[in-house]
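Visitor: Sequence and computational prediction follow.
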Amino acid sequence: MEVNMMSASKLSKNIISNVGGVENINSLTHCVTRLRFVLKEKEKVDKDTIDNLDGVTSSLYSGGQYQVIIGQDVADVFEDIISNYELNGTKKGAADTNQGEDKKSILGRLDQLFSILASIFTPLIPAMQGMGFLKIILVLAKFMGASPESTTYQLVNTLSDSFFYFLPFLVAWSAAERFKANKALALMLTGLLLHPGFMELFKANEQVSFLGINVPNINYTGSILPPILTILLLSYVQKLLNKLLPKLFKTVFSSVIALIITMPIAILIIGPIGNWGGAVLVNLFNSLYQFSPLLSGAVIGGLWQVIIIVGMHWLVLTLIQFPNIDSLGVDRVTVAFAPSIMCQIAAGLAVALKVKNKAVRQNALSLTVTSLLSGGVIEPVMYGVNIKYRKPFYFVLVGGAVGGAITGACGAGITAPVMFGIYTLPAFFGKGFTGLMIGTLVGCSMTFLLTYFFGVDKAIEEKQKKELEAYTAEIV
């Protein structure tokens, strides 16, 4: 159900009230479909009430965040919240009691890490989507006879490629926002890593050194972890200087001292470590693909929906898919996620056809069609139908693994970082496209049949029936 501006205000009010009020919110961001709250006390959330709000598909705790799935109107609700509520109005230094003992555990620390990374990459999603669709436009233009040699084609191509080239700048800007570092200094430090003069030093000299210490020769174009770690260090250096420097010297000297301290650590230690860490992850997935495209496809296709639930799908794409597309023009590793997207649609359709109650059937069908037409955004049917019935979601994982295995074995690829949907098919044209379609068909058929015959629990159907009846009675 779409959320107009008037109902967006009502929905935001209800959400804020049921997450424990403004005083229980540490921060709020949003992605394509979800509001992402970092809360102080999880116990204050009335999840059942939020899940049944008009305009909310579902909600869950993931990645150290309380995520409220709304759909395509999430931006309207987010804007209403930040326009009408003082989210930073709590006392400075207030304890974050939400994490408490969880932070001491491994899972708690992972949740905290996922929360940080998600908050950095979420603001970059519009640029990712814009770049992806520009690539699709170029594919279609070339297919229709446009010459890649024309200056118009090259200008659009350069615009889309600028995302990859200047990705460290975008990451640094977002990381500075997340870590509360000075944005100008953050971009300046990242600019060093991308400056032509920095790169030319290594061409003109056998060895580049800083105060006698050799500087590793690394190409930081398109890098992710080095700018994140550098800006994290900058934030700590700035906090330390604010404590140590007298007020008289802060304005004049704090910036230059922060640069002098951070720069050598960035190019001598953090940059190489971050670059190595990202390379390890990329090489791990690429090596698995080289060892067995079928096995690689099964792993990625089978686990992709779990990665979405954790909220880390954009991070995985950024670290693995983006570098492959940037350097090779195509990524054949992560493309195995594509069939699993359609498997969610197949599972939702099976539920809609299997359930007996008319209201539950209409709800499932509506969410399934919404996800099909949304361009690869499958959260509505995933959270609104498949996860609620549980078994359909498990069958999505099975179908995704089978479809992903076939996709990987056929050598399919993706030339633009987009989700898989009816609008984005041109990004998947080329070698292995037929195999991708076969994998999608097989995976969807398996998911549909398993869900239809074994995936609909009558007890859950009855529960959903009562929820819908209660909700209908309430709004009438």
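Guide: Happy to help now that I have it. Since this is a predicted model, take the numbers as computed values, not measurements. Residues are numbered from 1 along each chain as shown.

Visitor: alpha carbons only for contacts and neighbour counts from here, please
Guide: Will do.

Visitor: so what does the host helix or strand of Asn283 touch, helix or strand wise?
Guide: For Asn283, the host element (DSSP states H and E) is helix 271-291. Helices and strands touching helix 271-291, by 3 or more Cα pairs under 8 Å, 6 or more residues apart in numbering; DSSP states H and E, are helix 225-244, helix 293-310.

Visitor: ok, and here's another one to check against it:
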Amino acid sequence: MDYSIVAKKILEKIGGESNVNSVMHCMTRLRFVLKDESIVNDEEVKKIKGVMGIMKKGGQYQIIIGNEVSKCYKEILKLGNFSDSSNKTEGSGEKQGIITRVLDVISGSMSATMPAIIGAGMIKVLVVLLTTLGVLSKDSQTCAILSALGDATFYFLPMILVMSTSKKFNINPYTFAAVIGVMVYPDFVKLLGTGDAVSFLGVPVTPASYGYSVIPVILMAWVMKYIEEIVEKITPAVTKNFLKPMLILLIAMPIAIIVIGPIGFLVGKGLSTAMYTIQDKANWIALPLMAAFMPLIVMTGMHWAFVPMALAALANPGGYETLLLVAMLPSNLAQGASSLAVSLKSRNKELKQVASASSISALLAGVTEPAMYGVTIKYKKPLIASMIASGIAGLYAGIVALKVYVFATPSLIAIVQFIDPNGSSNFTNALITAAIAIVGSFVLTWIIGFDDPANEEDEDNEEILNEDIMEIKETALDKMESKSEAVILAPIQGKSVSLSQVNDITFSEEIMGKGAAIIPSVGKAVSPVNGVISALFETKHAIGITSDDGVEILIHIGLDTVKLGGKHFTAHVKSGDKVKAGDLLVEFDIEAIKKEGYEVITPVLVTNVNDYRDILSLIDKDIKEKDELIKVIR
């Protein structure tokens, strides 16, 4: 997959660089914050080869790419000057509700740290596996160091969260790190652990453990934002370099250890207690429901709300978790098994390829989004089959009170996370749960079936688009036809933008044709091709040209400028005139038109689009007359 092509198509379909406030990515998705989501044609985005689906949530326009998202992200960054949206908490998109905002903060803070958490979790899984097999002694120094590598990420999670939460709340990460560092400073931890009363300036400090903590860090980041703003206002300019950071630390540290830290600790402990209550009283009901609906929970991002609770549960001595991670085991494996069934049963080459890769990702790595968006959700019946099987497996897990002892994404490789350090049948029950999910989902998908798409030839399978080069493979049906293309030059100097930026649905929804729009900087239009003037409106604001190659082009100067009746326009050609590329067609007064209250943005369209295989435009570029603007592929 050439992600430079995918990136260019994505950027074009979402309205170009000018419609993007910021962009970041998680494990499988590009997350855009757009200035105007309404101008994006979702169906066109979904049709892009390499895009598995879209999701609109929390003010973000999320495009699901899959495991190769980082490659696509790098190509996106090459196409414009984009900022990271992880620090955007407000000011873009529609106003979010409180629940959405809380989930957005949690997911935005946690998602960036997941590589470290997953990596450390897998190290802990490796230690369990090696010690269980007798390859490594629990008392060896190697085991101690490997355990430190696995445990350090979780114990110092508050410090790891500093960077992502700082971006989320737009605060200084280094002063924030200094404040949070106190919470896990060894001597401070030791002081709180003595059992004696601790106070700061006579104010009691509540004993609390902040290792593994998430909630205290997020709450403190929110408070820190206001502390920084207040200190910024009260410190004189000449003293800001030294007085401002000192005051921030002196104000923030006591608030952190006396107020926010204990509150966050109690909230986290309360959530942990609630989870244990569910585990003890109603897990046999909660687990099958959560396992069955986990794909939908992941789609909405609600699973992030459970991550702090899971971490809190595992942080306790001898801790274990029996809800989120346990439910994800059958769900992840069921998604993978369903995709495997699709890959074996489908006759569509492309679907077989996508489904087989997705099944490996879900079964071995626990990454389900490629399977969800590329297979199960897309074809619906496999989703139903996987949810039924996952629910049944979840019911078994709930009945036997299945527990997980290590935080890692559940998968066949990570399943040793279910080994009980004290020895029990828990691991056996995990294997049975996995077997129910895999076999059940595979068989149900095979029996229920799915709508297998017809096998398509490799039309437009490979595209190479540089500024002035494009190559399209011929399909099996037209190999006898010659491949050709036509180039349409820019008729006006200015900036090229996507048609979706035009404030008129006739153009933005490509009703009249496809192409690009230009925001003029010079008030004259020249011919973009060699051809003939097929139409010149009396009002001179619109010119139709038919090229020598048969391409029908419309240049529409401004929006609603027909109402000017030709005022501020001077025509230099008439209908029937033959023209060459670069010949002057019309002159117009940009400022005068603007003063009349009209936009001067100029759509340049190919109107006979059905005669061509594809039409590609170069947008978000400063262009001059006769620069390449549109490529027409026959």
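Guide: Yep, that arrived. Being a predicted model, the structure only gives us computed values, none of them experimental.

Visitor: picking that back up, quickly compare the helices and strands packed on helix 271-291 of structure 1 and say which is most buried.
Guide: helix 293-310 (a mean of 23; mean count of other Cα atoms under 10 Å).

Visitor: hmm, who's touching that one?
Guide: Residues outside helix 293-310 of structure 1 that contact it (Cα atoms under 8 Å, 6 or more residues apart in numbering): 62-63, 114, 285, 288-289, 313, 333-334, 336-341, 397-409, 411.

Visitor: if we go to 6 Å?
Guide: Identification of contacts with helix 293-310 of structure 1 by Cα atoms under 6 Å, 6 or more residues apart in numbering yields 62-63, 288-289, 313, 336-337, 340, 397, 400-401, 404-405, 408-409.

Visitor: the inter-axis angle of that helix versus helix 271-291?
Guide: Counting by axes from the mean of the first three to the mean of the last three Cα atoms, to 10 degrees, helix 293-310 of structure 1 lies at 130 degrees to helix 271-291.

Visitor: distance from helix 293-310 of structure 1 to structure 2 after superposition?
Guide: Aligned to structure 2 and superposed, helix 293-310 of structure 1 gives a mean residue distance of 2.3 Å (mean Cα distance after the TM-score superposition for structure 1).

Visitor: re the thing from before, list the buried residues for the helix holding Asn283 of structure 1?
Guide: Neighbour-count burial for helix 271-291 of structure 1 flags Gly271, Pro272, Ile273, Gly274, Asn275, Gly278, Ala279, Val282, Phe285, Asn286, Leu288, Tyr289 (criterion: 16 or more other Cα atoms under 10 Å).

Visitor: Distance to Pro417 of structure 1 for the residues you listed - can I get that in CSV?
Guide: CSV is the format used below for the buried residues of helix 271-291 of structure 1 (distance: Cα to Cα, whole Å):
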residue, distance to Pro417 of structure 1
Gly271, 25
Pro272, 26
Ile273, 26
Gly274, 22
Asn275, 21
Gly278, 18
Ala279, 19
Val282, 16
Phe285, 17
Asn286, 17
Leu288, 21
Tyr289, 18
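
Visitor: Between those residues, which sits nearest Lys388 of structure 1?
Guide: Phe285 (31.5 Å; Cα to Cα).

Visitor: Distance of the closest one relative to Asn324 of structure 1?
Guide: Here the criterion is Cα to Cα, to the nearest Å. By it, Phe285 of structure 1 lies 11 Å from Asn324 of structure 1.
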